[in-house]
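Engineer: sequence plus predicted model, see below.
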Amino acid sequence: MKLLVSAMETSSNVHLAELKKHLSDDIELLGIFDKKLGNPNYDIEQLAIMGFVDALKRLPFFFKLKDEMVELAKDVDKVLLMDSSGFNLPLAKAIKKKYPNKEIIYYILPQAWAWKKGRIPKIETYCDKLCSILPFEKDYYSKKEKITYVGHPLLDEIKDYKTTASTSNKIAFMPGSRKNEIINLMPIFKKLIKSIPNKEYILIIPAKFDEEYIKTIYGDISEFTISTNAHESLKQSDYAFICSGTATLEAALIGTPFTLSYIAKKLDYFIGSRLVKLPAVGLANIFFSKMGKELIHSEFLQEKVTVENLLNDYKKMNTNKFMENSKVLREYLKFGSSKNVAHIIQN
């Protein structure tokens, strides 16, 4: 079988690597993905975009890329789209228009339940099988026969979970992966550790960052122990301070209590707060609200991200209650995502 893949994000390729373990050896991958996973027509490193202006400059490239992917679709058996709806939805539309009978599978669906619900009819029209990683996502779709809840991929990718609250004397810090996130949070984290003495402070940095970039963006980090392994470091830590994002869900699943803090550009926050109507920012909190439960962790946004607020939250955290909530979350999301998607692709 030939499978055309469009996986443009680093996170998508982590999910693709896990999925590949469950695919038959005779399935050939074509298209856009990490070169570590095969022989892509385009490696994801070629697609890195640093900002809005850069994206505009590269629009002609992406239009050309879409046309080339449509051409590749002619000779494949099925198409697998992963996340990146800005590119993948127009690609799905173009492929379906040219090859109406070509099966298109979407794994890691656009978060249309959070905002831009108008995309849902398009997703249902252009795609044949929808692999949902959120238990409540199906409720937003009208064509129920197309969508299947497969479980959450993080549960398969995290290899070790806590069963009891840890006492390692380590605290993890994850200021994000984007430049502005790091610049905004690191000064606060550096002040915070002065108020939490006699601990080992683990600073988790994306492995892709080189030494010069780290020095420029993070500044003096001599008081921190550096790690590039988020899952292992979170497992070893008693507590974590984390920027918003997937990392908060990883910590919640692993069982490491944490505080979410996020500072966005004022204009971005203003626009986002009006477009997205959700009870919380953190994914674990969103899931708990869907279950009708109390939120699992605190969230501090914008001017509320202060040393005092973060320190107070750290001191009052009920670690045993958090551990029990972590187990509830694992049960809610379900294991087996990659295996289930592989079965859908191969049948």
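Structural biologist: Nice, thanks for sending it over.
Engineer: okay, CA-based contacts and neighbour counts for the rest of this
Structural biologist: OK.
Engineer: what sits against the nearest residue to Met317 once chain neighbours are set aside?
Structural biologist: Of all residues not flanking Met317 in the chain, Pro257 sits nearest, at 7.5 Å (C-alpha to C-alpha, 6 or more residues apart in numbering). Neighbouring residues of Pro257 by C-alpha atoms under 8 Å, 6 or more residues apart in numbering: 238-240, 251, 297, 317, 319, 322-323.
Engineer: comparison target below:
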Amino acid sequence: MEKKNTNILIVAGEVSGDQHGAELMKALSEAKPGFIFYGIGGDEMIRAGLINRYHIKEIAFMGFAEVVKHIPFMMRVRNELIALAKKKKIRYAIYIDYPGFNLNLAKKIKSEGKKNIYYIAPQIWAWGQKRAYKIKKIIDKLLVINPFEVDFYHGYGVTAVYTGHPLVSKMAEYKYKSRQELNELLGLDPGKDILVLMPGSRKQEIEKIFLPAAEGAMKLSREFNLQPVVIAAPSVSRDMLNETAKKFGFIVSDKYGYDLMKEAKLGIIKSGTSTLEAAISGLPHLVVYRTTALTYEISRRLIKIKNIALANIINGKTVVPELIQDECNSESIYKEASKLLSSGELYSETKTNLMNVRNVLGEKDSARTAADEILRFIRDDEQN
């Protein structure tokens, strides 16, 4: 008897979600061939076999005003996905991060009698904690990538499974290039330590973060004999970075991000996934972020935690400096980085604390663990 394919709706909305979604899709298909994936993703998920309805570039909006402006468009996207799920007789939907859109979609999908699986659960422990009650109602299987999230959700009566963090296994499997190889590939000066700048993956982020980061980096490079290298996110147009980078004489690379973080002396990194990559790499860094005044004020009122960088949250103290909004300026960047680079004791202590992040996250292969949990959930559902 021929085995029937299983149609899955899967939705990611950001670059990191695209990468993690692709790994999950591959793990699911390897464990049980016959899945057909429909939904929203980026280049990585498309390469993994996604039949894409929209590309993540089409829904990458940042800031309150920008999101509000595009609400009609996002409602249309949501309705198209609901119609797609009906047409393809999809019973299971997988959501990857991107909570503003995904939780709204999940509510509608649930009302259609379908099953919702959330991989990389919303970070509501940082904002909107009472949304855990909503998640309890509409999400049938919750998979988390930070170990402390299990206890957080348990406090609201929600069962969550820790899968391990996807970056740990991804970075462990990566084949790193040596400093000498990087010198040859990128034309680096072997006599200078590397200073990496990662200004983000969205146009609005780069517009607000890159210039003060570059100005601070330029001053640091002169005083501490550093070579600044800008790591360009895959979704970012090089033209957006090249003008400023050329002005300061910085190298821009859209490759070798992990290699550069491993070999660098310091990083100036936009808040988000990249800061955790730096932490796992053991790279001392500054966390920077700046948005519109309106978005910042709304976020400031919503966020319930002291720190936003996972390295700080996991350690329960400030391990890496966070320069947010008005503090995200060239002078503050220079001042905080100088402290790190001028004190061998502080620099060494920072590296030790970053090593603890890696230890706490553990050794699990997140995508395979998540795939096993999802397959078990589907099997149990089909038997009931």
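Structural biologist: Received it, and whenever you're ready, just let me know what you need. Nothing here was measured: the structure is a model prediction, and the numbers come from that model.
Engineer: quick one: the helices in the stretch 201-347 of structure 1, in order.
Structural biologist: Applying DSSP state H, counting those that start in this stretch to the stretch 201-347 of structure 1 gives helices spanning 211-218, 230-236, 246-254, 266-275, 283-290, 307-316, 319-333, 337-345.
Engineer: between those helices, which one is nearest to Thr125 of structure 1?
Structural biologist: helix 337-345 (18.5 Å; C-alpha to C-alpha).
Engineer: mind checking how far the aligned residue in structure 1 for Ala48 of structure 2 is from Leu29 of structure 1?
Structural biologist: Taking TM-score structural alignment, Ala48 of structure 2 has Leu37 as its aligned residue in structure 1. Leu37 of structure 1 sits at a distance of 9 Å from Leu29 of structure 1 (criterion: C-alpha to C-alpha, to the nearest Å).
Engineer: so the two - more neighbours on which side?
Structural biologist: Leu29 (22 against 14; other C-alpha atoms under 10 Å).
Engineer: tell me the counterpart of that one in structure 2.
Structural biologist: Match for Leu29 of structure 1 (TM-score structural alignment): Phe37.
Engineer: quick check: the helix or strand containing that match compared with structure 1, mean distance?
Structural biologist: Phe37 of structure 2 is located in strand 35-41, with elements delineated by DSSP states H and E. Here the mean offset of strand 35-41 of structure 2 against structure 1 after fitting is 1.1 Å, by mean C-alpha distance after the TM-score superposition for structure 1.
Engineer: tell me where structure 2 has strands.
Structural biologist: Assigned by DSSP state E, the strands in structure 2 fall at 6-12, 35-41, 51-55, 92-96, 115-119, 141-144, 160-162, 193-198, 226-231, 251-253, 266-270, 285-289, 322-324.
Engineer: Ala367 of structure 2 is nearest to which of these?
Structural biologist: strand 115-119 (9.4 Å).
Engineer: okay, that closest one sits on what stretch of structure 1?
Structural biologist: Under TM-score structural alignment, strand 115-119 of structure 2 corresponds to residues 103-107 of structure 1.
Engineer: so how far is that stretch from its chain's centroid?
Structural biologist: Distance of stretch 103-107 of structure 1 from its chain centroid, counting by C-alpha atoms, centre = their mean, to the nearest Å, is 19 Å.
Engineer: that stretch vs structure 2, mean deviation?
Structural biologist: Mean for stretch 103-107 of structure 1 is 0.9 Å (mean C-alpha distance after the TM-score superposition for structure 1).
Engineer: show residues contacting that stretch.
Structural biologist: Contacts to stretch 103-107 of structure 1, defined as C-alpha under 8 Å, 6+ apart, come from residues 77-83, 92, 126-132, 341, 345.
Engineer: follow-up on the earlier one: can you state the direction angle for the strand holding Phe37 of structure 2 and strand 92-96?
Structural biologist: Here the directions of strand 35-41 of structure 2 and strand 92-96 differ by 40 degrees (axes from the mean of the first three to the mean of the last three C-alpha atoms, to 10 degrees).
Engineer: so which elements touch strand 35-41 of structure 2?
Structural biologist: Counting contacts by 3 or more C-alpha pairs under 8 Å, 6 or more residues apart in numbering; DSSP states H and E, strand 35-41 of structure 2 is packed against strand 6-12, helix 15-31, strand 51-55.
Engineer: which of these sits most buried?
Structural biologist: strand 6-12 (a mean of 23; mean count of other C-alpha atoms under 10 Å).
Engineer: quick check, Val287 of structure 2 in contact with Lys270.
Structural biologist: Yes - between Val287 of structure 2 and Lys270 there is a contact under C-alpha atoms under 8 Å: 5.7 Å.
Engineer: who has more neighbours out of those two?
Structural biologist: Lys270 (27 against 23).
Engineer: could you check how far the closest residue to the more buried one other than its chain neighbours is from Glu112 of structure 2?
Structural biologist: Spatial nearest neighbour of Lys270 of structure 2, chain neighbours left out: Val288 (4.8 Å); criterion: C-alpha to C-alpha, 6+ apart. To Glu112 of structure 2, Val288 of structure 2 is 42 Å away according to C-alpha to C-alpha.
Engineer: for the helices of the stretch 201-347 of structure 1, which one sits closest to Met1 of structure 1?
Structural biologist: Taking these one by one with C-alpha to C-alpha, helix 337-345 is closest: 9.9 Å.
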